[in-house]
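**Q** Can you look at this prediction? I've put the sequence above it.
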Amino acid sequence: MPSDSYDVARQVADRVKAAPPTLGAGRLVCIDGPGGSGKTTLSERLEAVVPGATVVHCDELLQGWDGLPGLASTVERLVTPLAAGRTGSWRRWDWLADDWAETHEVAPGGLLVLEGVGSWSPAIADLVGVLVWVEVASEVRLERGIARDGEGMRAHWERWRLEEDALFARLGTRERADVVVDTAEAARAGDSPSG
């Protein structure tokens, strides 16, 4: 894959649009990989190259720092109605209030991009048109996370990295990916993803 995230986004968009719909009349891209690897940046690029795409950031579907184990079922509840041609919905986790907030609806059809750690799982594998795995070295991810969230969040980041490593090892997410992106190459080329 090219190192420029816009080029990657265009290739992912072309790939998912060339394939038959997998989410009812719509299509689904999952951008997965460890925290701080650059998934958010790639999802923003994909949204820019596919006007009208809906992006859902899975960190808004987590019940806080301990929510990773429940994410797969939350994602499944969102996409199952969409696969049947009905409106899907999800409820946003408010990290500052440490509680659930408003509910959002997703209309069927079009392109849905799920971005975040654990966005893909075997439960929805048959609905995913393209699974993108985004990676970078662990120390770079930690540096990006601390830069974004502050030094006070280091303990959370350290624990989170162990939990996501265990999840990815159990699911074999990287091995199942259609596209693998190393964002260290993008950073060297001057395109520095942070999410």
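**A** Yep, that arrived.

**Q** Please count neighbours and contacts with C-alpha atoms only from this point.
**A** Will do.

**Q** mind listing the helices for this protein?
**A** For the chain, the helices defined by DSSP state H cover 5-18, 39-49, 68-83, 138-149, 154-171, 173-176, 183-188.

**Q** ok, second structure coming up, stack it against the first:
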Amino acid sequence: APSRSSADPVATALDAAVGHLVRAVTAVAASNPVVLVDGRSGAGKSSLAHTLVARWPLPGRVQSVALDSIYPGWDGLDEGVGLAREQILVPHARGLMGVWQRWDWDVGAPAEAHAVDPALPLIVEGVGILTPATAGLGDVRVWLESPTASRRQRALVRDGDGYRPHWERWARQEERHLQRDEPARLATHVFAVP
């Protein structure tokens, strides 16, 4: 059936990427594979993760965690990735229940806790999730590459004026991640998003 994305090049690119990832997840041949999705702000990580959840090829439920719910504030990229590794990815790999706390951006403090079931598949998406310390914990590892102008426009439309004053501050943390971790080299799949 024709996709609604046919007139939207971003949606078309993400739809094609999800098609590849559905096959990759199936090829893992495990009941609880882990998918890591990285890319700079506005690259399409959340949209890709939501679409992958909707088209998940394995029976049962898939868990999805966005690092935007974990980063402890506008200077917390590295800390958020560390928390995701220690509280979600490592326990999942060991067959243990993981527990992470949502960061409440409005009050600037941790909020309620969420459990991650090691028996279920898992998608973790967010800037910084592909590092040498996390790559071995992901069966399918994705890097989304997208031009700065497009990313910025999408991110500011999505998050509005609350993000605008922090764009450069966050971008500097992304740059450090790219220089230090080379996430595209750690990915099993690299997709271009217009």
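**A** Yep, that arrived. Treat the numbers as computed from the prediction; the structure is a model and nothing was measured.

**Q** Deepest-packed of the helices of structure 1, please.
**A** helix 39-49 (a mean of 21; mean count of other Cα atoms under 10 Å).

**Q** Where in structure 2 does that helix fall?
**A** Counterpart in structure 2 of helix 39-49 of structure 1, with TM-score structural alignment as the criterion, is residues 45-55.

**Q** contacting residues around the matching stretch?
**A** By Cα atoms under 8 Å, 6 or more residues apart in numbering, the residues outside stretch 45-55 of structure 2 that reach it are 14-15, 17-18, 21-22, 37-39, 62, 64, 66, 123, 125-126, 144.

**Q** Distance from the chain centre to that stretch, please.
**A** 10 Å (Cα atoms, centre = their mean, to the nearest Å).

**Q** follow-up on the earlier one: could you dump the helices of structure 1 into JSON lines with distance to Trp95 of structure 1 added?
**A** Formatted as JSON lines, the entries for those read as follows, by distance: least, Cα to Cα, whole Å:
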{"stretch": "helix 5-18", "distance to Trp95 of structure 1": "28"}
{"stretch": "helix 39-49", "distance to Trp95 of structure 1": "17"}
{"stretch": "helix 68-83", "distance to Trp95 of structure 1": "14"}
{"stretch": "helix 138-149", "distance to Trp95 of structure 1": "12"}
{"stretch": "helix 154-171", "distance to Trp95 of structure 1": "13"}
{"stretch": "helix 173-176", "distance to Trp95 of structure 1": "26"}
{"stretch": "helix 183-188", "distance to Trp95 of structure 1": "26"}
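
**Q** Out of the ones you listed, which is closest to Asp99 of structure 1?
**A** Between Asp99 of structure 1 and those, the shortest gap by Cα to Cα is with helix 68-83, which sits at 15.1 Å.

**Q** on contacts alone, who are the packing partners of that closest one?
**A** With contacts defined as 3 or more Cα pairs under 8 Å, 6 or more residues apart in numbering; DSSP states H and E, helix 68-83 of structure 1 has these neighbours: strand 88-94.

**Q** Quick one: residues in contact with the strand it packs on.
**A** 59-64, 74, 77-82, 99-108.

**Q** What span of structure 2 is that strand aligned with?
**A** The counterpart of strand 88-94 of structure 1 in structure 2, using TM-score structural alignment, spans residues 98-104.

**Q** Centroid-nearest residue for structure 2?
**A** Nearest to the mean C-alpha position of structure 2, counting by Cα atoms, centre = their mean, stands Glu125 at 1.2 Å.

**Q** Tell me which residue of structure 1 matches up with that residue.
**A** In structure 1, Glu125 of structure 2 lands on Glu115 (TM-score structural alignment).

**Q** what's the answer for Ala24 of structure 2, then?
**A** Using TM-score structural alignment, Ala24 of structure 2 sits opposite Arg15 in structure 1.

**Q** Tell me how far the closest residue to that match other than its chain neighbours lies from Pro21 of structure 1.
**A** Leaving aside its sequence neighbours, Arg15 of structure 1 sits nearest to Val130 (Cα to Cα, 6 or more residues apart in numbering; 7.5 Å). As judged by Cα to Cα, to the nearest Å, Val130 of structure 1 and Pro21 of structure 1 stand 11 Å apart.

**Q** which one of the two has more residues nearby?
**A** With neighbours defined as other Cα atoms under 10 Å, Val130 of structure 1 and Pro21 compare such that Val130 has more, 23 against 19.

**Q** one step back: looking at it, the match of Glu125 of structure 2 is touching Leu61, isn't it?
**A** No - with the criterion set as Cα atoms under 8 Å, Glu115 of structure 1 and Leu61 do not qualify as a contacting pair; they are 10.6 Å apart.

**Q** any shared contact partners between those two?
**A** Common contacts of Glu115 of structure 1 and Leu61 (Cα under 8 Å, 6+ apart): none found.
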